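1. below is the sequence, then the predicted model.
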Amino acid sequence: MTERPRLLPLLGHTGRDAMTCLYRCGNACDHPVPNRTDNPYLGDVVNTEMSRRGVVRAGAVGALVLGFGGAAAGAASPAAAAPAAPAAPVADALLETLSKGKAGPLTFKAIPPNKLDNFIVPNGYDSAVVLSWGDPVLAGAPEFDITAQSVRRQSAQFGYNNDFVGVLPLGRDGRRALLVVNHEYTNEELMFPGFTSLDALTVDQLKIAMAAHGLSVVELERVGRTGQWQPVRARRLPYNRRITALETPFAFTGPAAGSAWLRTAADPRGRTAIGTLNNCAGGVTPWGTVLSGEENFNQYFVGGDGAPEALKPKLARYGISTTARVPSGSRRWDRAQERFDLAKHPNEAHRFGWIVEVDPFDPDSTPRKHTALGRFKHEGANVIVAKNGKVVAYMGDDERFDYLYKFVSDKKYLPGDSAHARRHNLTLLESGTLYVAKLTGDSPAEEIDGTGKLPSDGAFDGTGTWIKLVSGNRSYVPGMTAADVLTFTRLAGDAVLATKMDRPEDVQPSPRTGKIYAAMTNNTNRGVGTNPGVDEANPRNANKHGQIFELTEDRGDHTGESFTWSLPIVCGDPADASTYFAGYDKSAVSPISCPDNVAFDSAGNLWISTDGNALGSNDGLFATAIEGSERGHLKQFLTVPVGAETCGPFITGDDRSVFVAVQHPGEISGASVEKPASTWPDGDFAKPAVVVTWRLDGGPVGS
């Protein structure tokens, strides 16, 4: 049986077009919710005094504020003669930057919601495209020609649908940096002139799409003394790199590496995967590497109906169809590489869904997939160094009714940038303890009625516990080995009754307070039909706008097993009674819908990008203070063009530049190369691109 790809009415992604539903997640909203367990949700009243102790900043963090040394002056220095260790002590520069950050009000004038096919920034700011799809990345790569695409060309050019953005400084003078970008997925209608259907794509076109996935590493230089950045154009570009789904090898690390679940005919040792799929958000580590999350990998596989019967429930829990030969939304990559046919290679799917670590300072290094961090639909991972020196990574599983996780390393972080410290720190994510979150609300169940009305204590809040799933080679889930837990982490979370959340996506530690912030994008299935009902952490039925989740580890111990939590922002139109902005005057805040990625500037302000604005306007980037009298004063900073999603964002450590990825502009049903729904950025056809924004007077962005 073959299910033909269909453009379907959009449900789970609310404001997104049907084309997004098809290409981003393989029409996930048309299929049953993968989590069909009967885990209890928050409804019990817990009579406990909530601990709200202050949190001391816990050392270097891998958030989005890497240090950028002194003020830039003049043109960028020439590219290094050869790649080496980081050109600046990354962690030390970061700590120096954080210590200089000053909290203050966000002074830009909020821009209004709009539907313009343009990139809109506040008065007093400017923006420029840094790189767009097809731009040369490797030295000698040709300029982009949409009518002359090839696998060889795309493998040397900037990939499609940029998502995560990381910018790592090269040297202390603030003049050069390495841009690292994820390329999540492809829109074949918007890539290939004359497109008719997925089934009609040639094998070469399939391989071009595979080469357009993955990551790009590109050396940048600052433009004069401004906050603008541009690619270095030189005969030799030693750091520049393309990592693709087509042919790049990845090494597995951790307890599940080499396990039976990861072995295939092509890799009988289960140690090396080819490629990376559907890379969404990510994070920058204190030791100068980039983490990338593999997300909706299920849509790339066919043949689930022919997989072993005992394996089918596990595949289904990850959204892989086990009833159709070719599921709706399939990429049909099996026509280019047989490994994507699960009837022939049932373990190939288990080789995706991991956190990937890439060392941008060593272009010859092999990227790694860290099994110790678990396998699910990773939005990304962000790292903080705890007070005891261990590394803690926070992660979300971007699916309706799935879970929040954290990983605590066995080893301790070594500060400094000696060769010994760097070699040691590169092993930190290979062994440790993986936890999943279980939450409890502190209000009577009858006060959480699904409307978003605040309970009588004036806040959606409560306590939580981190439930241990696995530590090293020891499983804490009955009936599952450590390899089982790490390969089928969703099933382990089900078994320990973790709390079902409303699409937990990006999770970031605050560099100033140590509190953890997560974007819960939406869940229109919440409380609908037989789906789980509301609870205090997910308080609205048919939740189409999402919320921001704040987590405070008890005693400021990021390695501990208990925490408190609250919802400082419940998104939507401020005029809607179901919204909440930390108690701030709602008449003064911007409307926001479907938070996706979060980031921090050095002053500690929270920046939020959106995906699928269910209020009818374009997606954008927003900012708010999260401490003090301005807490909850949310303001819209920019909007992206028609059909696009705002990804990233990344604020440089000197606060002079904000990078965002404009993903899938013009992604609207019926659009094509010949009939584009957006002509951004060049006026001809839509191209995903990374954009940098800066203040015209050279001051810090935002405040």
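-> Done, it's in.
2. please make it C-alpha for all contacts and neighbour counts, starting now.
-> Will do.
3. which stretches of the stretch 51-200 of the chain form helices?
-> Assigned by DSSP state H, counting those that start in this stretch, the stretch 51-200 of the chain shows helices spanning 90-100, 151-154, 188-191.
4. sorry, slip of the keys, the one I care about is the stretch 251-400 of the chain.
-> Applying DSSP H, counting those that start in this stretch to the stretch 251-400 of the chain gives helices spanning 312-317.
5. please produce JSON lines containing the helices of the stretch 51-200 of the chain, extended by mean neighbour count and distance to Leu138.
-> Compiled in JSON lines, the helices of the stretch 51-200 of the chain are given as follows (neighbours: other C-alpha atoms under 10 Å; distance: least, C-alpha to C-alpha, whole Å):
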{"stretch": "helix 90-100", "mean neighbour count": "20", "distance to Leu138": "25"}
{"stretch": "helix 151-154", "mean neighbour count": "20", "distance to Leu138": "10"}
{"stretch": "helix 188-191", "mean neighbour count": "22", "distance to Leu138": "21"}
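6. try this one next to it:
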Amino acid sequence: MFTIEPRQKHPEASPHRPGRSSVTCLYRCGNACAQAAPNCSDNEYFGDMMRAAVSRRGLLKAGAVVGVAGLVAPTVGSAPAAAAAPSGRTGFAPGLDFTSVPPNVIDDVVVPTGYDKKVVIAWGDPLFRGVPAFDVHAQTAAAQRGQFGFNNDFLGLLPYGRDTKLLVINHEYTSETLMFPAYDAANPTREQVEIAWAAHGLSVVAVKESDRDGSLCPIVGDRKNRRLHTGSEFELTGPVAGHPFVRTTADPDGRTVLGTLNNCSGGLTPWGTWLTAEENINQYFANAATVTEPVQAARLKRYGISGTATERKWERFDDRFDIAKEPNEPNRFGWVVEVDPYDPESTPKKRTALGRFKHEAAQPRITSDGRVAVYMGDDERFDYFYKFVSDKKVARGHTAAARRHNATLLDEGTLYVAKFTGDSGPVDGSGTLPADGLFDGKGEWIPLVRGTHSYVDGMTAEEVLLFTRQAGDKVGATKMDRPEDVEPSPKSGKVYIALTNNSNRGATGAAGPDEANPRTNNKNGHVIELTESSNDSAATTFGWSVLLLCGDPQDPSTYFAGFDKSQVSPISCPDNLAFDGYGNLWISTDGNALGSHDGLFGLALEGRYRGQVKQFLSVPNGAETCGPYVDRERVMVCVQHPGEVSGATVEAPASTWPDGPGSVPRPAVVAVWPKRRRRGR
């Protein structure tokens, strides 16, 4: 039976990431992995700090959870033997009762036997009446502004009406060689650039639920439908709004930004809004090499902003993408954006109190005293894990007064960065477990800024928020292996961090392995389970353990929470996370380094099947699995950049998904549901 409740809310071919094609590296992150990691700080890491074992006595263990009101706190054994399934056992955890999809290289979304699937919406599908249908040979900027954008990443589903929902989606980046026939990268046309501007951004789409199955159908022309793109207005709020470092020629007040760029994952708030995270903003800004003033040059370098012309050449058509002409424009990107999907006339807010970096995600959880904490990863090799805790409490209900109050929650609070400490001394980087059987320890949240008060020597509060990476450097935060999505469990309250990979871990001149990042050349990534003191998101200390060391189960460096590795699916490069109603963690992957396509995996976290990983689906050639979203009726994923394989073009596509032979690949949202079960039963 398939019953899942809603959640609340590349082999390395240097210089490219494991399993990821060179064209993806080019368009998605501006070839970040081909360059030196921006974090050149000399702050300590575990290999330096833990030359002597730290006593385990008194540590908050990740397996020991103290329950708080409104949460169910399961008891999970912390030692591997307690979680391991006896050899030869078959079966599955509740909610994961499907036959695992085997690793494959099929150009399709492959789902388990007994399940159906359907595309919900794809790049170019109209959102409004009068907008033309998609035609790759007749795209215009005007059409694209009314059509579903490119490269969908985060997805959320919100209540709307009877048998209808609001689908909220962001569009991370554009892949011009797959969008435009006969594309000349050296000389893009204005129309092509304006189409790309329109294909970035955000979409809100009303969808109707089928009364027969788990499929969803967009409602073209619904009053809530919305497209936000690089020409849409966004408001800067919080301590940085109006600061001289965010003022430009077009916006001398420093409060109104045109557009949002490179949105990756995000989250849904308890008060009904959507958080979306600006990530690899470095690649959009030209002529950083012209900056010679040392402080500004160092700030640009720390954010990976370098070079002269950009790949997309947007600076030819709009001065704001030229640092030589508008030096402050990059400071207006790299924020968490809050959107009210229920008010299509509202202006989205860039919440500066949450800090500026390459945000992968922004996932909230209510503290024990009713405030809100937002967890955030900075998706870069050797960068940091953050948390924001609001000053004010969340107002309950849906009254106008409650909505006004909650609209200010993310402008006032404390921003923290995480420091992890292991308890077993130095590790050798092989993935071999320490003598105590776990990579684990304790940690602290180091305060960086609260309102106009900076905790970082030599930096004002506004500078901490604008140049948050450098603030983390100064306080000695732990260098992590690309912290991406972060999800607190709505059932246990534990927090899960996907660390996608870091093949530079242990390389010459780079940080070596530590207990929180225990493998050198970590091309397959890992997942950390974190439990805050008293299970309170406002706590300033926590316990943690490595839950998964991903890869081929036959590789001795892998670890699946102590579960029998002969009974798990291979998994590589964990990226986006979600929960089902049973408390299982669902993991989508990006950059599979094992030679097969990316996919979506279910992971049991409780009981005798803790650590069992099962692959639920795989995605087409060149694609990444994003989203995901899991509820009672369906599993949903975003299929991002299908066909994004080096050398592929509109004329010579590497995939024909989802429309079939003779078509170009189109990023799309897919719903999957069991054939045997009617909706709502």
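-> Thanks, I have it. Computed from a predicted model, the values in this text were never measured in an experiment.
7. what stretch of structure 1 lies opposite whichever strand or helix holds Arg28 of structure 2 in the alignment?
-> For Arg28 of structure 2, the element it lies in under DSSP states H and E is helix 22-29. Under the alignment (TM-score structural alignment), helix 22-29 of structure 2 falls on residues 18-25 in structure 1.
8. chain center to that stretch, what's the gap?
-> Centre-to-centre, stretch 18-25 of structure 1 and its host chain are 17 Å apart (C-alpha atoms, centre = their mean, to the nearest Å).
9. again, but for stretch 651-661 of structure 1
-> Stretch 651-661 of structure 1 has its C-alpha centroid displaced from the chain centroid by 17 Å (C-alpha atoms, centre = their mean).
10. sorry, back to before: distance from the match of helix 22-29 of structure 2 to structure 2 after superposition?
-> Comparing stretch 18-25 of structure 1 with its match in structure 2 after superposition yields a mean distance of 0.6 Å (mean C-alpha distance after the TM-score superposition for structure 1).
11. give the equivalent position in structure 2 for Ser562 of structure 1.
-> Alignment note: Ser562 of structure 1 maps to Thr541 in structure 2; criterion TM-score structural alignment.
12. ditto for Gly632 of structure 1
-> So, by TM-score structural alignment, Gly632 of structure 1 is matched to Gly611.
13. what about the residue nearest the centre of structure 1, distance to Phe488 of structure 1?
-> Nearest to the mean C-alpha position of structure 1, by C-alpha atoms, centre = their mean, lies Ala281 at 1.9 Å. From Ala281 of structure 1 across to Phe488 of structure 1, the span is 21 Å (C-alpha to C-alpha, to the nearest Å).
14. likewise for Leu131 of structure 1?
-> 37 Å.
15. so which residues of the stretch 501-650 of structure 2 form strands?
-> In the stretch 501-650 of structure 2, the segments counted as strands under DSSP state E, counting those that start in this stretch are 526-532, 541-549, 559-560, 574-579, 585-589, 599-603, 613-618, 624-630, 635-640.
16. where's stretch 93-105 of structure 1 relative to the chain centroid, distance-wise?
-> Distance of stretch 93-105 of structure 1 from the chain centroid (C-alpha atoms, centre = their mean) equals 24 Å.
17. same question for stretch 476-485 of structure 2.
-> On the basis of C-alpha atoms, centre = their mean, stretch 476-485 of structure 2 sits 13 Å off its chain's mean C-alpha point.
18. repeat that for stretch 448-468 of structure 1.
-> 25 Å.
19. list the buried ones in that stretch?
-> Across stretch 448-468 of structure 1, burial judged by 16 or more other C-alpha atoms under 10 Å covers 448-455, 459-468.
20. one more: stretch 531-547 of structure 1?
-> Buried, per 16+ other C-alpha under 10 Å, within stretch 531-547 of structure 1: 532-547.
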